[in-house]
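Engineer: A structural model of the following input is requested.
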Amino acid sequence: MAIEVFAPAKINLTLHVTGQRSDGYHLLDSLVAFADLGDRLRLEAGPDMVIDLRGPFAEGVPRDGRNLVWKAAQGLGWAGAIHLNKQLPHGAGIGGGSSDAAAVLNALAAEGLTVPPELPLSLGADLPVCMVARGARMQGIGEQITPVSLPDLPALLVNPGCHVPTGAVFSGLAWRDNPAMPDEIPSFETARDCAVWLKDQRNDLEIPAAYVAPEIDRVLADLRCTGNEMLSRMSGSGATCFALYPTLKAAHMAAYEIGAEHPDWWIQAVTLR
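Structural biologist: The predicted structure is shown next:
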């Protein structure tokens, strides 16, 4: 029997780099939300591991043991066909591969397989939070996850189509011991309340990422010119940026505004939770 799985886009509403361990891993403090848009997977048990790819962003995705979904399934001792419909751009700062792998782990755990505690983080810093797939605070090197209740956040996601190497972005950081978020994240009644609070937070990777890919600054400038925009910021290590709006209708109107000028950009109005 096939297992159908949804892997939502991960958005870093904040991303504070607060230190670096002696082994090179960076310490993070990030408020993360997930979109109602993502990749879709179908798992069919069988004797051999096979990855079948389709969708607008299938090109360039590994079909072998380099793929995180392969590693996730293999880590649980599962084999079979994984049909992956790639709706999210990869290498875009929205956790596409990590969310895919986390969705596989969650699906196989629901079928009775045991997920070793060390497996998610061994596959990547975003895996633990992607297994929660709801609003959460991510700290440490990604292993400390605290659920956070967020209101529905109407948003627009925009990616200009450039690839931003994560290593180059972290190498460009001027400081690695930046302040963390406040100890307590308040309860937000509305999307506007959340946006107001977020204005005092940061993505510490935004400046070095824009140095590597100047298109990021153009995306952020265009988002800030749209009607009813409440906050614009880069997600993860880029190049996807997001803006928050008071309503989903306003996000769709902004998508139309930007899409008319940049028809080659990836532009999606979503709700973040």
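
Engineer: Every contact and neighbour count from this point should use C-alpha atoms.
Structural biologist: Will do.

Engineer: Mind jotting down where the strands sit in this structure?
Structural biologist: Taking DSSP state E to define them, one finds strands in the chain at 3-12, 16-20, 26-45, 50-54, 80-85, 136-140, 144-147, 153-159, 231-234, 241-244, 266-272.

Engineer: and these, which is most packed in?
Structural biologist: Most buried of these by mean neighbour count (mean count of other Cα atoms under 10 Å) is strand 241-244; its value is a mean of 27.

Engineer: Now do it: everything it contacts.
Structural biologist: With Cα atoms under 8 Å, 6 or more residues apart in numbering as the test, strand 241-244 has contacts from 153-159, 191, 195, 216, 219-220, 223-224, 229-235, 251.

Engineer: who's in contact with the residue of the chain most remote from its centre?
Structural biologist: Going by Cα atoms, centre = their mean, the residue of the chain most distant from its centre is Pro47, 32.0 Å out. With contact taken as Cα under 8 Å, 6+ apart, Pro47 is in contact with Ala79, Gly80.

Engineer: quick one: it from Val115, how far?
Structural biologist: Using Cα to Cα, to the nearest Å, Pro47 is found at 21 Å from Val115.

Engineer: Repeat that for Leu15.
Structural biologist: 27 Å.

Engineer: which one of these two has more residues nearby?
Structural biologist: Leu15 (27 against 16; other Cα atoms under 10 Å).

Engineer: these two touch, right, Glu4 and Asp39?
Structural biologist: No. Glu4 is not in contact with Asp39 according to Cα atoms under 8 Å; the separation is 11.0 Å.

Engineer: that older thread, any chance of the strands of the chain in TSV, plus distance to Asn178?
Structural biologist: Listed next are the strands of the chain as TSV, based on distance: least, Cα to Cα, whole Å:
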stretch	distance to Asn178
strand 3-12	17
strand 16-20	5
strand 26-45	10
strand 50-54	40
strand 80-85	38
strand 136-140	13
strand 144-147	18
strand 153-159	26
strand 231-234	17
strand 241-244	21
strand 266-272	26
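
Engineer: One more, so I can put them side by side:
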Amino acid sequence: MITEPAPAKLNLALHVRRRRPDGYHELETIFAFCRDGDLIELEPATDNAFAVAGPFAAALTGSAPAEPWADNLVTRAADAFTAEYRVDRAHRIALTKNLPIASGIGGGSADAAATLRALARLHRVPLDDPGLMTIAAGLGADVPACLRGATTIGRGRGDALEPVAGLPGMPVLLVNPGVPVSTGAVFARWDGVDRGPIGKDDLLTRACAGRNDLQAAARGLAPAIDAVLDLLTSAPGALLARMSGSGATCFALFDRETDRAAAAGAACARGWWCLETALA
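Structural biologist: Below you'll find the predicted structure:
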């Protein structure tokens, strides 16, 4: 059995520069990863099988009867891996879904990336093999960053990656008001204004001076984001409070775990989903 974490992804800053001819948007973003998230467990099997458990399993699978190999990013990642590396065997994959879906923290992308890493470990494919990154890029714009799983500056679609020094151990609180937000709908509401690139200072300074250009559009679709940001921005000890990705999850960085815990208590009292964690 191979066990592989699928940590939550944060966009500490997300600058949308322009719309590309291929329909994607030119981005500059600071990817960071948390210590906690979903979990992939994988082992060889006679027939392919995929199962989901955890707090958000039902949100992912819906009310339809369970399928042995339902179509999703995890099974697509597995199929692409076996095709790329000519693996002639089946796998049993279990996903523990701890992160809310459609929430801007890379849940599906992180799960796909963790599946690729787990398969690479099982079949002794080096994690720096270029084929893995090729598969990741074909699965989605965030999957390459999630495959790497380290702090990076992402450009292009977000998949041209530049490693940078991170902020390991920094306390962070994730809060989601329980409202799923469509990435496509958020991008469709973006105002199209290029407000400039990410700066070149140290990471925390760059993040604090940056912005999330999708935040206003997401708040228009899900006004509950306003209340989350108000709480996090005013939380004692918060260094930075912002929405991640296309929302609706927001985060706050703290110097001290005690301040993070106090903010988590206030957020959880509102009935919101909260995750007290730290940057990896």
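
Engineer: coming back round to it: relative to Pro182 of the first structure, which of the strands of the first structure is closest?
Structural biologist: Of all the strands of the first structure, it is strand 26-45 that lies closest to Pro182 of the first structure, at 9.9 Å by Cα to Cα.

Engineer: counting contacts, what elements does the closest one pack onto?
Structural biologist: If contacts are counted by 3 or more Cα pairs under 8 Å, 6 or more residues apart in numbering; DSSP states H and E, strand 26-45 of the first structure sits against strand 3-12, strand 16-20, strand 80-85, helix 96-110, strand 136-140, strand 266-272.

Engineer: Let's see that with 6 Å instead.
Structural biologist: If you count contacts as 3 or more Cα pairs under 6 Å, 6 or more residues apart in numbering; DSSP states H and E, strand 26-45 of the first structure packs onto strand 3-12, strand 16-20, strand 80-85, strand 136-140, strand 266-272.

Engineer: average gap between that strand and the second structure?
Structural biologist: Following the fit onto the second structure, the mean deviation recorded for strand 26-45 of the first structure is 0.8 Å by mean Cα distance after the TM-score superposition for the first structure.

Engineer: Which part of the second structure matches that strand?
Structural biologist: Per TM-score structural alignment, the counterpart of strand 26-45 of the first structure in the second structure is residues 25-44.

Engineer: List the neighbours of the matching stretch that are in contact with it.
Structural biologist: 1-19, 91-98, 151-158, 278-280 (Cα atoms under 6 Å, 6 or more residues apart in numbering).

Engineer: Can you give me the distance of the spatially closest residue to Gln20 of the first structure that is not a sequence neighbour to Asp204 of the first structure?
Structural biologist: With sequence-adjacent residues excluded and distances taken as Cα to Cα, 6 or more residues apart in numbering, Gln20 of the first structure is closest to His26, at 4.3 Å. According to Cα to Cα, His26 of the first structure stands 12 Å off from Asp204 of the first structure.

Engineer: which one in the first structure is aligned with Leu10 of the second structure?
Structural biologist: By TM-score structural alignment, Leu10 of the second structure lines up with Ile11.

Engineer: which residues sit in contact with its match?
Structural biologist: Taking Cα under 6 Å, 6+ apart as the test, what Ile11 of the first structure contacts is Val32, Ala33, Phe34, Ile94, Ser235.

Engineer: Tell me the counterpart of the last one in the second structure.
Structural biologist: Correspondence of Ser235 of the first structure to the second structure, assessed by TM-score structural alignment: Ser244.

Engineer: isn't that match right next to Gly104, touching?
Structural biologist: Yes. Counting by Cα atoms under 6 Å, Gly104 is a contact partner of Ser244 of the second structure at 5.4 Å.

Engineer: ok, and the closest non-adjacent residue to the counterpart of Gly172 of the first structure in the second structure?
Structural biologist: Counting by TM-score structural alignment, Gly172 of the first structure corresponds to Arg189 in the second structure. Counting by Cα to Cα, 6+ apart, Arg189 of the second structure lies nearest to Ala217, which is 5.4 Å off, once chain neighbours are set aside.

Engineer: For the match of strand 26-45 of the first structure, what is the distance to the chain centroid?
Structural biologist: Distance, stretch centre to chain centre, for stretch 25-44 of the second structure: 5 Å (Cα atoms, centre = their mean, to the nearest Å).

Engineer: likewise stretch 206-215 of the first structure?
Structural biologist: 18 Å.

Engineer: Leaving out chain neighbours, which residue sits closest to Leu174 of the second structure?
Structural biologist: Phe251 (4.5 Å).

Engineer: nope, Asp226 of the second structure is what I was after
Structural biologist: For Asp226 of the second structure, the spatially nearest residue (Cα to Cα, 6+ apart) is Arg219, at 6.4 Å.

Engineer: For the one you found, give its distance to Thr249 of the second structure.
Structural biologist: 11 Å.

Engineer: Please apply the same query to Gly108 of the second structure.
Structural biologist: In terms of Cα to Cα, Gly108 of the second structure sits 14 Å off from Thr249 of the second structure.

Engineer: burial of the residue nearest to Asp226 of the second structure, as a residue count?
Structural biologist: Arg219 of the second structure: 20 neighbours (other Cα under 10 Å).
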